[in-house]
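Enquirer: The amino acid sequence is not available; the structure is as follows:
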C-alpha cells in the first residue's frame, strides 16, 4: 500500500492551507466554486484514467494500491485533482495582498 501513503502529505497540506485561507473574505463562495471544480476534475480523471489504463498506456502494481477502484482507476488517482481543486485557490488567496 505505497500509493495511499504517498497521497497523505498532499491531502494534509491541502487541508492545512485551505484552513489557513478560511479567514480571508469570500471563503464560503470560494469553497463552493472549489467544490464545482473538484467535481469536474474528478469526472475528467475518472474518464481519462480509465481510458488510458484500458488502452494499456500504464498499469499499477497491485501490491502498492489500496485495492479500491473506480472502473479501472485506483482510488489514489483521485486525490491529486481533489487536492488541486482546493489547494491552488487557497494558495492564490493567501498570496493576495489584503485590501484595506
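Expert: That came through fine. Worth saying up front: this structure is predicted, and the values here are computed from it rather than measured.

Enquirer: For the rest of this, base every contact and every neighbour count on C-alpha atoms.
Expert: Noted.

Enquirer: What helices and strands are in contact with the lengthiest helix in the chain?
Expert: Secondary structure of the chain per DSSP state H: the longest helix is helix 27-54. Helix 27-54 sits against strand 73-74, helix 79-95, with contacts defined as 3 or more C-alpha pairs under 8 Å, 6 or more residues apart in numbering; DSSP states H and E.

Enquirer: what angle separates the host helix or strand of residue 5 from helix 27-54?
Expert: Counting by DSSP states H and E, the element that carries residue 5 is helix 2-20. Counting by axes from the mean of the first three to the mean of the last three C-alpha atoms, to 10 degrees, helix 2-20 lies at 160 degrees to helix 27-54.

Enquirer: Now find how far off-centre helix 2-20 is within its chain.
Expert: 9 Å (C-alpha atoms, centre = their mean, to the nearest Å).

Enquirer: and here's the other structure:
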C-alpha cells in the first residue's frame, strides 16, 4: 500500500491548514466554493483517469494501492484534487492582506 502512504501527508496538511483557516473571515463562502470545486475536480478525475487507464497509458500495481477503485481509477487518485480544492483557498485565506504602496 505505497500510494495511500504517499497521499497521507498531503491529506494531513490539507486538513490542518483548512482547520486553521476557519478562523478567517468568509469561511462559509470559501468552504462552499471549495466543495463545488472539489466536486467538479473529482468528476473530471473520475472521467479522465478511467479513460487514460483504459487506454493503457499507465497502470497501478495492485500491491501498491488500497484496492478500492472508482471504475479503473484507484481511490487514492482522488485525494489530490480534494487537497487542491481545499488547501489553496485555505492558504490564500491565511496569507496577510497586501496593501497598496500608494
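Expert: Received, thanks. These numbers were taken from a predicted model, which means no experiment stands behind them.

Enquirer: by contact count, what packs against the helix holding residue 5 of structure 1?
Expert: helix 79-95.

Enquirer: Apply 10 Å and report the result again.
Expert: With contacts taken as 3 or more C-alpha pairs under 10 Å, 6 or more residues apart in numbering; DSSP states H and E, helix 2-20 of structure 1 sits against helix 27-54, helix 79-95.

Enquirer: one step back: let me know which of the helices and strands packed on helix 27-54 of structure 1 is the nearest to residue 39 of structure 1.
Expert: helix 79-95 (8.2 Å; C-alpha to C-alpha).

Enquirer: quick one: that closest one to structure 2 mean distance?
Expert: Superposing on structure 2 and averaging over aligned pairs (mean C-alpha distance after the TM-score superposition for structure 1), helix 79-95 of structure 1 comes out at 0.5 Å.

Enquirer: Check which helices and strands that helix sits against.
Expert: Applying 3+ C-alpha pairs under 10 Å, 6+ apart, one finds that helix 79-95 of structure 1 contacts helix 2-20, helix 27-54.

Enquirer: After superposing, tell me the mean distance of the shortest one to structure 2.
Expert: Once the two are superposed, helix 2-20 of structure 1 sits an average of 0.5 Å from its aligned residues in structure 2 (mean C-alpha distance after the TM-score superposition for structure 1).

Enquirer: Same question for stretch 34-42 of structure 1.
Expert: Looks like 0.2 Å for stretch 34-42 of structure 1 (mean C-alpha distance after the TM-score superposition for structure 1).

Enquirer: ok, the residue nearest the centre of structure 1 - contacts?
Expert: Centroid-nearest residue in structure 1: residue 82, 2.0 Å away (criterion: C-alpha atoms, centre = their mean). Neighbour list for residue 82 of structure 1: 10-11, 14, 34-35, 37-42, 45 [criterion: C-alpha atoms under 10 Å, 6 or more residues apart in numbering].

Enquirer: Which two among those residues are spaced furthest apart?
Expert: The largest separation in the contacts of residue 82 of structure 1, counting by C-alpha to C-alpha, is between 10 and 40 at 19.4 Å.
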